[in-house]
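J.: coords below, sequence missing:
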């Protein structure tokens, strides 16, 4: 039963990782691609690692450390990439209504 639960959790994680890849292909601009890739891949990686913990209980502490590392680095790196893209003026999609970062920079 434990292996079945682990397999299901890994499968759900793989679906999220697939959706992250699909989001990179389908989104209209760099900012939404970064967003889609980061959110889905963070959750997908975490689920795969939790599924591995079901398979190998002795690895649980190491896998928790890796989950923590993924939770800390993925959002920070996506934020840095988005800021860099904004600073070099990569255009946003036409459907983007508000650019709050540009508004904040104008106020300063």
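T.: Alright, I've got the coordinates. Because the structure is a prediction, the values reported are computed rather than measured. Residues are numbered from 1 along each chain as shown.

J.: Going by C-alpha atoms from here, please, whenever you check contacts or count neighbours.
T.: Will do.

J.: Mind jotting down where the helices sit in the chain?
T.: 2-26, 30-55, 60-87, 100-107 (DSSP state H).

J.: Use this one as the comparison:
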């Protein structure tokens, strides 16, 4: 590998790692600053997933091909599981009364999903 290509790869890797870390930091700040559960779920899922994907991409540029394939699998499972877990946590909070329905702009679950303890 030529020195110029090696330097370009190092710079691209560093940029991806820094952007991923910044995205994760913004997600953590959102967890602390957002006032309600649904906002916190949003902050916990989207920026954290994007941040992890950027960190994995930056790391994949620095490792051997076999390890990069493993990182792709990690990214795939993160993208598949994070939204599902967030949706389940939100639905559970909705059913248990942890979500203030009067603050919702659109309540698509009203009438479809009863709260716990109701029929």
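T.: Sure thing, it's come through. Note that the structure is predicted; figures quoted are calculated from it, not measured.

J.: Superposing both, give me the TM-score.
T.: The TM-score (TM-score structural alignment, normalised by the length of the first structure) is 0.89; 106 aligned residues with a Cα RMSD of 1.7 Å.

J.: Now distance to residue 94 of the first structure and mean neighbour count too, for the helices of the first structure, in TSV please.
T.: Shown next, in TSV, are the helices of the first structure (distance: least, Cα to Cα, whole Å; neighbours: other Cα atoms under 10 Å):
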stretch	distance to residue 94 of the first structure	mean neighbour count
helix 2-26	15	17
helix 30-55	12	21
helix 60-87	15	14
helix 100-107	15	9
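
J.: export those helices to a markdown table and tack on distance to residue 93 of the first structure?
T.: Listed next are the helices of the first structure as a markdown table, based on distance: least, Cα to Cα, whole Å:
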| stretch | distance to residue 93 of the first structure |
| --- | --- |
| helix 2-26 | 12 |
| helix 30-55 | 9 |
| helix 60-87 | 12 |
| helix 100-107 | 15 |
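
J.: Show the contacting residues for the aligned partner of residue 20 of the second structure in the first structure.
T.: Matched to the first structure by TM-score structural alignment, residue 20 of the second structure sits across from residue 13. For residue 13 of the first structure, the contacting residues are 43, 44, 45, 46, 47, 48, by Cα atoms under 8 Å, 6 or more residues apart in numbering.

J.: Aligned to the second one, what sits in the second structure?
T.: This points to residue 44 of the first structure. Under the alignment by TM-score structural alignment, residue 44 of the first structure pairs with residue 51 in the second structure.

J.: from what I can see that match touches residue 28, true?
T.: No: counting by Cα atoms under 8 Å, residue 51 of the second structure sits too far from residue 28 to count as a contact (11.0 Å).
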